[in-house]
Every structure is written in C-alpha cells, then in structure tokens.
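Novice: could you work out the structure for the sequence below:
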Amino acid sequence: MQTTPQDVTGYWKDAKGCLVPDAMVKPIDKERDRLVHELVGKARGVSDVLAKFKGEAFGDIAAFLDLSAEQYGAQLGGKKGNLTLFSFDGKFKVQRAIQDRIAFDERLQSARVLIDECLVDWTEGARPEIQAIVNQAFATDKEGQINTGRVLALRRLEIADERWQRAMTAIGEAVQVVGSRSYIRVYERIGDTDQYQPIALDIAGV
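Specialist: Got it, this is the predicted structure:
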C-alpha cells in the first residue's frame, strides 16, 4: 500500500513539494518510503506507550507519597522533589528525578566584562590556564547556547581579585530557572550485590 500523501492520483510528492509521476519513482524509492513510514508508525506507538507510562508512574508515586504522609498527619504540597523507592526485598528501585533547567540573564554580560578586566590587568602569560578556562566557559555551542555548568564552575576558582569576586556574585545572581524536566528511572539489583543496573527505557539503552 502506498503511504506517501498525494495531491493528485498517480503522483508522488517529493521533499521539495513537487509532484512526481508514479512511473518515474523507482521501486527502491517506493520500498524505502514504505519502510520509513512503517517504522515511524511503530516508533509513534512506542513513544505513546512511554508517555503513558511516565504519566501513570508520576501519578502513582504522588498518590503513594500522599498515602505515606497520611500515616503521620502530614500534608504534602508544592512541587515534589527527587526521591527513590525500593521494593521490600531491595531487588528493584524506582527513582523520580526533577531537574531544573537554568539560563542566565543580562547580568552574565556584566560578569564577563569584569572577568575580562582581570585577564587584561594580570601579567600576560602568568595565568594562561585561567584564560583558557574562562574562554571555554563562555564559548557557545552550535545553537549559540552557553554551557551553564562551565560558567558556574568558575565560582569554584579561588581568586581574591575584588573584580573577580564581583563577577562571581553577578554570575550567581544571573541564574534563572526557566523550566524543569522530569524523569522516571527504574533499576534492578545485580545478583546479591549492592549494585543496580538500569532497566532501559530509551532506545539507545536497549
């Protein structure tokens, strides 16, 4: 069965939107198209199953936490955090993880100016490793995004220069939480050890 949408009977629409007569489409191209559409359909089904599992898992964990809190007359409210639940025999564990996504506001630019002043004033060549670390921290990826982890790592450097300290304060105040990502991770204990291996929920880990 031909799966490619057609505006006119007997024609195939190519990637540029042009209509190609059926007779001019090679059999191998038709077979490739059929295979891709078949795999995409299956992938969408798997994605729907995972999405349903994730939603149900978060709901079930939240309900369990409320049940557990009732044992002590406690009321849980607000955003739930990370936690790990173990089976009674310790063979399995389920982790709920909520990871904040952070970005920097305009104050990061002020921090960079102060840091550049430090680098200019310090004796040339005296601290090449610091300059390399700074340049790497402020480098952007292909999407023009700055690696937040590398920038925040600058705060761990022990540098007494007052401008550097002000720059580190600016970096800390520039951090903004712009959203969060939630995860469910499931693990199974390896034999009788205290080590756990993940039960793969992503296609790369299967």
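Novice: hey, let's count contacts and neighbours off CA atoms from now on
Specialist: Fine.
Novice: starting at the chain centroid, how far to stretch 168-187?
Specialist: Mean C-alpha position of stretch 168-187 versus that of the full chain (CA atoms, centre = their mean, to the nearest Å) differs by 11 Å.
Novice: return the set of buried residues in it.
Specialist: By neighbour count on 16 or more other CA atoms under 10 Å, the buried set for stretch 168-187 is 168, 170, 171, 172, 174, 175, 184, 186, 187.
Novice: so which pair among these is furthest apart in space?
Specialist: Within the buried residues of stretch 168-187, two members stand farthest from each other by CA to CA: 170 and 187, at 40.1 Å.
Novice: picking up where we left off before, just put the buried residues of stretch 168-187 in CSV and tack on distance to residue 128.
Specialist: Converted to CSV, the buried residues of stretch 168-187 look like this (distance: CA to CA, whole Å):
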residue, distance to residue 128
168, 19
170, 23
171, 22
172, 24
174, 26
175, 27
184, 43
186, 45
187, 44
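Novice: which among those residues gets closest to residue 99?
Specialist: Residue 99 has its nearest neighbour among the buried residues of stretch 168-187 in residue 184, at 11.4 Å by CA to CA.
Novice: this protein: strands as residue ranges?
Specialist: Taking DSSP state E as the test, the strands found in the chain are 11-13, 19-21, 83-86, 92-104, 175-189, 196-198.
Novice: for the third one, packing partners?
Specialist: Yep, that's strand 83-86 we're talking about. The helices and strands touching strand 83-86, judged by 3 or more CA pairs under 8 Å, 6 or more residues apart in numbering; DSSP states H and E, are strand 92-104.
Novice: let's see this one next, to set against the first:
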Amino acid sequence: MTDQQMYMTDTKGRLVPIAAVKPLDKLRDGLVAGMMGRAQGLRDDLAAFKADVMAEITAFVQLAAGEYEVQLGGIKGNLTLRSYDGLREIRVQVADRLVFDERLKVAEQLVGQCLADWSADARPELKVIVDRAFKTDKDGNVNTAAVLDLRRLEINDARWKKAMEAIADALTVTGTKSYVRFYERTAPDAPMKAVSLDLAAL
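Specialist: As a prediction, this is how the structure comes out:
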C-alpha cells in the first residue's frame, strides 16, 4: 500500500492516517470526488460539443457563401439558424473582449472635474450614470458597457470631450468570445424558449 493510499489530506494540508478518519468523512469525500469527476467530464463534453457546433456552423456559412461565390473569413457578429419548420433555432454571437488601459483613469479624472464644476447645475441622474460607469467590481474591473454609454451623452464641454477621447483611446480588443445558444418552441406562434445547458437552471 502506498503512502497516498494510507493517508488523507485534511483542510489544513496535513496528512491524516486513513484509520483515524471517521467513516462518514470517508464516505463524504468519496461522494464529492465521484460527483466532481462526473461534473468535470460533463464540462469537457460541453466544451467539445461547443467546438463541434462552431466548426459545423462555420462550415455551413462557408457553404452558403460559396453559392454566391463569396469567401468569408468566419462567423462575425450575430447569426441565427432556424429549422425548416421554424420550431428550433441556434443563435451564435461572436463578441470582442474589451479592456481599458491606464488612460481610463485620465478620463475619470476629467469627468470628475466636470461634475465638480457643474455640481450646482448637474442633474442627479448624470452623477448616478458616471458613478456606475467608473465603479469597479471585486476584481478591479469596470463595466465596459457603462463606460461606453458615457460617450453617447451629448455634453458640450472641452474637458468632457477630451475625457471621451481618452476613453476611446484606452479601449483595446484583447480577443473574441463566442457564444452559442439553442431555442425551441412547440408551435410556430409560440414564443421561443432557451434550451438550458446550465445545471443550476434545470
């Protein structure tokens, strides 16, 4: 019998002789390990399934483009494929992964100066929008969509415009993320419902 078979590791990283571990603790450990193994297998199967779906859809798009003698580099943006009877859909979304560099801090400071000067006249909702835009999550990341929403505001102030330029310059595309979702309905006039592949939603 190896050392690994003779001991179990506790929550503090210590090796505990198996004979000293309570039977219920052994059963619980085995249950968790077994279920985790199955969960990891399902995760790997889903990852392989997604890769197959994306590959087949890309091939189909290329086939469709070939009928019109057009060469496409791949799936970009949003795409929906429907079954002939209209009861099933596959929706694909390919979105850029966006991050901001240090120039976002410059923009935040300029916007802060604007709000300080406008404090008497600034609408409360504008302050809420700005606070939400620059608020960071627990990992220190800002909400990209909320920051970009600031650029839609028409404000005629040189500092504000400079801040919006800083936001645009700070934005960098670091890659793309693809999403694939499945929908179905029972009749042509019924609403589409998502086919959930999220264990928590089942």
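Novice: make CSV out of the strands of the first structure and add distance to residue 204 of the first structure.
Specialist: Formatted as CSV, the strands of the first structure follow (distance: least, CA to CA, whole Å):
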stretch, distance to residue 204 of the first structure
strand 11-13, 32
strand 19-21, 36
strand 83-86, 24
strand 92-104, 19
strand 175-189, 15
strand 196-198, 12
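Novice: out of these, which is closest to residue 53 of the first structure?
Specialist: strand 175-189 (9.3 Å).
Novice: how distant is the closest one from the center of its chain?
Specialist: Its chain's C-alpha centre and that of strand 175-189 of the first structure lie 8 Å apart, by CA atoms, centre = their mean.
Novice: so what touches that strand?
Specialist: Residues from elsewhere that reach strand 175-189 of the first structure, judged by CA atoms under 8 Å, 6 or more residues apart in numbering: 54, 57-58, 90-105, 195-201.
Novice: residue 153 of the first structure corresponds to which position in the second structure?
Specialist: Matched to the second structure by TM-score structural alignment, residue 153 of the first structure sits across from residue 149.
Novice: tell me who's in contact with residue 25 of the first structure.
Specialist: Residues in contact with residue 25 of the first structure (CA under 8 Å, 6+ apart) are residue 12.
Novice: which helix runs longest in the second structure?
Specialist: Using DSSP state H, we find that the single longest helix of the second structure is helix 23-66.
Novice: got the angle for that helix vs strand 88-100?
Specialist: Going by axes from the mean of the first three to the mean of the last three CA atoms, to 10 degrees, helix 23-66 of the second structure is angled at 100 degrees with respect to strand 88-100.
Novice: would you check the span in the first structure matched by helix 23-66 of the second structure?
Specialist: With TM-score structural alignment as the criterion, helix 23-66 of the second structure aligns to 27-70.
Novice: relative to the second structure, what is the average displacement of that stretch?
Specialist: With the two structures superposed, stretch 27-70 of the first structure lies on average 1.0 Å from its match in the second structure, counting by mean CA distance after the TM-score superposition for the first structure.
Novice: spatially central, which residue of the second structure would that be?
Specialist: The residue lying closest to the centre of the second structure (CA atoms, centre = their mean) is residue 177, at 7.7 Å.
Novice: show me what that residue aligns to in the first structure.
Specialist: By TM-score structural alignment, residue 177 of the second structure lines up with residue 181.
Novice: list the contacts for the residue of the second structure sitting at the aligned position of residue 133 of the first structure?
Specialist: For residue 133 of the first structure, the aligned residue in the second structure is residue 129 (criterion: TM-score structural alignment). Contact analysis of residue 129 of the second structure by CA under 8 Å, 6+ apart lists 146, 150.
Novice: what distance do you get for residue 129 of the second structure to residue 123 of the second structure?
Specialist: Separation of residue 129 of the second structure from residue 123 of the second structure (CA to CA, to the nearest Å): 10 Å.
Novice: what of residue 50 of the second structure?
Specialist: From residue 50 of the second structure over to residue 123 of the second structure the distance is 47 Å, taken as CA to CA.
Novice: between these two, which one's more packed in?
Specialist: residue 50 (16 against 11; other CA atoms under 10 Å).
Novice: just to revisit the earlier point, what's the closest non-adjacent residue to the match of residue 153 of the first structure?
Specialist: Closest residue to residue 149 of the second structure apart from its sequence neighbours, by CA to CA, 6 or more residues apart in numbering: residue 133 at 8.0 Å.
Novice: close enough to count as contact, that neighbour and residue 143?
Specialist: Yes: Residue 133 of the second structure lies in contact with residue 143 (CA atoms under 8 Å); the separation is 6.3 Å.
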